[in-house]
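> based on what follows, work out the 3D shape:
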Amino acid sequence: MDVDVVVAGAGPVGLMLACELRLGGASVQVLERRADRATALKAGAMGARSVNAPTADAFRRRGLLDEVRRAALMWFEPGGEPDTPPEEPVFVGHFAGIPIRADLLDPADPDLAAYTLGGGAISQLDLETILEARALALGAAVRRGVALTDLEADAEGVTAVTEDGPIRAGWLVGCDGGRSTVRRRAGIAFPGTDAEFAGRQAMVEFADPARLPLGDWVRTERGAYVHGPVPGRIHTVEYGPVPAAREAPVTAEEMNESLRRIAGIDAGITAVRAGTRYTDATRQAATYRAGRVLLAGDAAHIHSPAGGQGMNLGLGDAVNLGWKLAAAVRGWAPDGLLDSYTAERHPIGAWVQGWSDAQTALGRPDGRTAALRAVVADLLGTRPAATYVVKQISGLGRGYGTRDGHPLAGRLAPDLPLDDGTTLSARCEEARFLLVTRDPRLRELAAPYADRLTVLPGPGDLLVRPDGYVAGGDAGDLTPWLGLPSTRAA
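Predicted coordinates for the structure are as follows:
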């Protein structure tokens, strides 16, 4: 083998996966078809990506959250100071474009009190810079300008066919987007629904900026548009025919025509500095694993970007898969562990797509939908509804089903105080299993797993997985999660 794992795609998901694989002891090579990572689109306001609660939690456990927040365009945490003037309302999210006010969140809600609400909004370029630096520091190799064109998989491994020649690996993970070459070459079905609207975003220049003043979203019978929050950023959403040429450059005339169709406005756009198109097409891979080929991020699922859940969903894939695949590489993964990646993440992806489809439906420009939006807006102006929706969009309402009856099993582990004066999250940077206990019997049970498990003195008898989720309590048997002890492993 040339390398344990080849990761196709050096976006946030591929780079996060590379970090997780290296922490687990697997060698990894990331391939990216584009030679130049920096684009005006990713670097500017148009490339901003919200960081939800599970993602912020993962960054915190890996020691990355402070760096992410320093690079963030804005962030808010309950109990902290928002980075907007106090006389202005602070918003922590939206549902189908209906904003949700931070002051409506229930301060007594245990989830909002226990977990980091989010990491703010960060440009994709800045996030990729942070994650690539960490991946390289951990020993991953990142090769840009190298496109994966085909793959050949067998029982022993995968050959990644590239323009620079073949690479033989034990495993291949496609993080190469919605048009994934890996998914297509692996023969994994990608069922779903076709697009209902077309979205366009662009940083533009005007002949006369006064023609289209900055403001909030404007809805019409054909769709919606907004100019802002920074001058020159135009975002349009049109329900109807979807453009076929998704990869062609966005032009000034295209943006002008979109605004004419939606609102009858002659905006006078003269140039597009950077632009992109998207749709609300919803598709999900039938499985996230086919033998030694796996999928993560947009290669596994696509949906409307409404609510900003796409990147977070993909990063959740990476954190869930990384330690499991590394365990398979190192030879200690128990039966079924790698298959649990699809079992745990596929339902989460389907749930996010359901919420995304609901927002598409609520954005339709007909009169009855407008009436429904008014009702939903009233609901979101109440404390219970605002709290519920923010928790769901932030990922706090979803967990994994487990075989353990512990009340925290399958949920993100709380940041428990430990007897040595540290906290649980501060001990997670090495991506190992953690057993929090004061019971000598459990410490003795854990001793043969010293190569993959750290025992921490503290309350709870809690077993925490490398991804920060609770495996369970005192089951008296660690083999379902950790496999055979190192003294007996093959």
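> rest of the way, CA atoms for contacts and neighbours
Noted.
> residues in contact with Leu453?
432-435, 446 (Cα atoms under 8 Å, 6 or more residues apart in numbering).
> of the residues you listed, select the buried ones using a PyMOL command.
Per 16 or more other Cα atoms under 10 Å, the buried members of those correspond to this PyMOL selection:
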select buried, resi 432+433+434+435+446
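> and the contacts of Leu453 as a markdown table, adding secondary structure and distance to Gly240?
As requested, the contacts of Leu453 are exported to a markdown table (DSSP: H, G, I helix; E, B strand; the rest coil; distance: Cα to Cα, whole Å):
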| residue | secondary structure | distance to Gly240 |
| --- | --- | --- |
| Arg432 | coil | 49 |
| Phe433 | strand | 50 |
| Leu434 | strand | 52 |
| Leu435 | strand | 54 |
| Ala446 | helix | 59 |
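> just the contacts of Leu453 now: which is nearest Phe59?
Nearest to Phe59, judged by Cα to Cα, of these is Arg432 at 15.2 Å.
> so how far is Leu117 from the closest residue to that closest one other than its chain neighbours?
Nearest residue to Arg432, sequence neighbours excluded (Cα to Cα, 6 or more residues apart in numbering): Pro466, at 4.8 Å. Note on Pro466: its distance to Leu117, by Cα to Cα, to the nearest Å, is 21 Å.
> swap in Arg62?
When Arg62 is compared with Leu117 (using Cα to Cα), they lie 17 Å apart.
> neighbour-wise, which of these two wins?
Ranked by neighbour count (other Cα atoms under 10 Å), Arg62 and Leu117 place Leu117 first, with 26 against 21.
> mind listing what the spatially closest residue to that one that is not a sequence neighbour touches?
Nearest non-adjacent residue to Leu117, counting by Cα to Cα, 6+ apart: Ala53, 4.8 Å away. Neighbour list for Ala53: 115-119, 394-396 [criterion: Cα under 8 Å, 6+ apart].
> next, format the contacts of Leu453 as a markdown table and append distance to Arg168.
Shown next, in a markdown table, are the contacts of Leu453 (distance: Cα to Cα, whole Å):
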| residue | distance to Arg168 |
| --- | --- |
| Arg432 | 28 |
| Phe433 | 30 |
| Leu434 | 33 |
| Leu435 | 36 |
| Ala446 | 36 |
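> before we go on, could you also do this sequence so I can check it against the first one:
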Amino acid sequence: MNTDVIIVGAGPTGLMLAAELRLGGARVVVVERLAEPTGQSRGLGFTARAMEVLDQRGLLPRFGPVETSPLGHFGGVRFDYTVLPGAHFGARGIPQSQTEDVLERRAAELGADIRRGWEFRELLAGEDAVEVTVAAPDGEHRLRAAYLVGCDGGHSAVRGAAGFDFPGTPATRRMYLADVVGAGLRPRMLGERLPGGMVMAAPLRPGVDRIIVCEHGAEPVEQDGEPDFAEVADAWQRITGEDIHGADTEWVSSFTDATRQVTEYRRGRVLLAGDAAHIHLPAGGQGMSTGLLDAVNLGWKLAATVAGWAPDGLLDSYHAERHPAGARLLMNTRAQGMIFLGGADAQPLRELLGELIEHDAVKRHLAGIVSGLDLRYEVGGGDHPLLGRRVPPVAVHGTAGQTSTTALLHPAQGVLLDIADDAAIRDAAAGWKDRVLTATAAPAGAGQPLPEHDAVLVRPDGYIAWIGSDPAELTIALHRWFGDPAG
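Now for the predicted structure:
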């Protein structure tokens, strides 16, 4: 074996996965066809749940001051996300290029082998290993690993080579995206619907605007490379009457409303994550964030499998947990596209949503979907309302002093929070001390959501796997998620 895991694609998903695998002790090679990062700002932030995930690995401070907005939208209908406790519309104004830089530096610090200018060509998947052929600047290479993960985007070569089924709905429209310089546009932050289509303009920094152009009747076309800005400016002028042909651009791209998801996230020793597993209309900045959550869910499970301590079925739980999350993403982005981009025929739907969204229950539901805060996995072990949900980010105080549930997750190990200071609980977990950190600590302050007299077992990805006070039940949960005890 050249390595334990080969990752194809050095976008946010692939880089986050590389870091997670290294935290779990797996050897990682990342191959990326681009010799240098694009520097493009396609994504402009991440959701509230993705922010928590970055924070639990100590990465959020690397982005500098992070601004969030309580006000967001669903399908262009604005509402206050803070009706759901802890929710917001996400981190705003962070270009994807910065996110990729932070994640690449982190993966390299942890020892990931990142090889740029190496393009995936062929795959041979066997029962015991995978063999990958790549084209590199110095010629063709073959790499052999225990597992391969395709994080190579919506046109994933890995997905095609491994024969994954990718059903869904084909594109019905073509849209343009560009960062324009010197156009002097008035802000259209949530977009403006006009007879000819929809346009959006949002200032990124002085003199630079992000624009989106969706012209009614613009059918999708197969095109090599990105469109010329003249195409974008022509469409903008047809819709708005404004001439922006004289503006400069930092980059130009196009996208469609095609919506697809693979039927399985794992085929033997080949797995998919991020846009390689699901594509959709960009809406609410959810795409990149969902890829990060895919990576954090998969990373510890795949590392445990490579290390040899993963219990039966742990790696398969990646598909079981993330496929429904991806399906929910596709459902809500399709709905938003119908509301936001539909013409006059969609106006009654917009009006109805405007009425419904006045109800707090509807706001909470929609905020939970878009922020990712409504996510709950099936983990078994009882019916406590926090089971399967992410551990709340709260301060805790105990024998080791003041810390937080977020800080305890920095090493990407499991965490047993011994709130009741119960020696029997600690003894039950002793055999897993190489995989689970036991912290005797209670939440600091009143009004926090964690139980006062129980223990809480948290998986490395931050999700609660067990709550209770019975050592025998804890032992069952430890076996289920962390395998047999050492020795």
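> related to what we said a few turns ago, what's the farthest-apart pair in the contacts of Ala53 of structure 1?
Gly119 and Leu396 (14.0 Å).
> of these two, who's got more company?
Applying other Cα under 10 Å to Gly119 of structure 1 and Leu396 shows that Gly119 carries more neighbours, namely 30 against 21.
> and that one, what pairs with it in structure 2?
By TM-score structural alignment, Gly119 of structure 1 lines up with Ala91 in structure 2.
> quick one: that match from Val181 of structure 2, how far?
24 Å.
> and Ala18 of structure 2, what element?
helix 12-23 (DSSP states H and E).
> distance from that helix to structure 1 after superposition?
Aligned to structure 1 and superposed, helix 12-23 of structure 2 gives a mean residue distance of 0.4 Å (mean Cα distance after the TM-score superposition for structure 1).
> what is the orientation angle of the helix or strand following that helix with helix 12-23?
With elements assigned by DSSP H and E, the helix or strand that comes after helix 12-23 of structure 2 is strand 28-32. Strand 28-32 of structure 2 and helix 12-23 are oriented at 160 degrees to each other (axes from the mean of the first three to the mean of the last three Cα atoms, to 10 degrees).
> what about the next helix or strand after strand 28-32 of structure 2, distance to the chain center?
Once strand 28-32 of structure 2 ends, the next helix or strand along the chain (criterion: DSSP H and E) is strand 44-46. In terms of Cα atoms, centre = their mean, to the nearest Å, the centre of strand 44-46 of structure 2 is found 11 Å from the chain centre.
> just stretch 128-145 of structure 1 next, same as before
18 Å.
> so it matches what in structure 2?
Under TM-score structural alignment, the match for stretch 128-145 of structure 1 is residues 100-117.
> show residues contacting the matching stretch.
10-12, 15-16, 18-19, 22-23, 27-36, 59, 62-63, 136-137.
> before we move on, what about stretch 267-274 of structure 1?
Under the contact criterion Cα under 8 Å, 6+ apart, stretch 267-274 of structure 1 has outside partners 40-41, 202-208, 211-212, 250-253, 255-256, 259.
> just the buried members of those?
So, by 16+ other Cα under 10 Å, the buried ones in the contacts of stretch 267-274 of structure 1 are 41, 202-206, 212, 250-252, 255-256, 259.
> strands - which of the residues you listed land there?
Among those, DSSP state E puts 202-206 in strands.
> in structure 2, spot the strand with the most residues.
Per DSSP E, structure 2 has its longest strand at strand 139-150.
> now the element after that strand, going C-ward?
Immediately after strand 139-150 of structure 2, counting by DSSP H and E, sits helix 157-162.
> tell me, that following helix lands on which residues of structure 1?
Using TM-score structural alignment, the residues of structure 1 aligned to helix 157-162 of structure 2 are 181-186.
> same check on stretch 457-464 of structure 2?
With TM-score structural alignment as the criterion, stretch 457-464 of structure 2 aligns to 463-470.
> next, the distance between the ends of the matching stretch.
End residues of stretch 463-470 of structure 1 are separated by 6 Å (Cα to Cα).
> then stretch 109-117 of structure 1?
12 Å.
> show me where the stretch 351-490 of structure 1 has its strands.
433-437, 453-457, 462-464, 470-472 (DSSP state E, counting those that start in this stretch).
> contacting residues around Ala72 of structure 1?
119-123 are the contacts of Ala72 of structure 1 under Cα under 8 Å, 6+ apart.
> with adjacent residues omitted, what lies nearest to it?
Ile122 (4.3 Å).
> so that neighbour is in which element?
strand 120-123.
> Gly232 of structure 1 touches Glu205, doesn't it?
Yes - Gly232 of structure 1 is within contact range of Glu205, at 6.2 Å (criterion: Cα atoms under 8 Å).
> quick one: the helices in structure 1?
12-23, 40-43, 53-61, 65-71, 110-114, 124-137, 181-186, 252-263, 310-330, 340-362, 367-380, 383-393, 440-446, 479-482 (DSSP state H).
> most packed of those helices?
Comparing the helices of structure 1 by mean neighbour count (mean count of other Cα atoms under 10 Å), helix 12-23 ranks first with a mean of 28.
> and that one, what does it pack onto?
strand 3-8, strand 28-32, helix 124-137, helix 310-330 (3 or more Cα pairs under 8 Å, 6 or more residues apart in numbering; DSSP states H and E).
> need the ones you listed in JSON lines with distance to Leu372 of structure 1, can you?
What follows is those, written out as JSON lines (distance: least, Cα to Cα, whole Å):
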{"stretch": "strand 3-8", "distance to Leu372 of structure 1": "42"}
{"stretch": "strand 28-32", "distance to Leu372 of structure 1": "44"}
{"stretch": "helix 124-137", "distance to Leu372 of structure 1": "34"}
{"stretch": "helix 310-330", "distance to Leu372 of structure 1": "25"}
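> which of these sits closest to Tyr388 of structure 1?
Once Cα to Cα is applied to these, the stretch that comes out nearest is helix 310-330, at 18.5 Å.
> that closest one relative to helix 340-362, how many degrees between them?
Using the same axes, to 10 degrees: helix 310-330 of structure 1 against helix 340-362 is 170 degrees.
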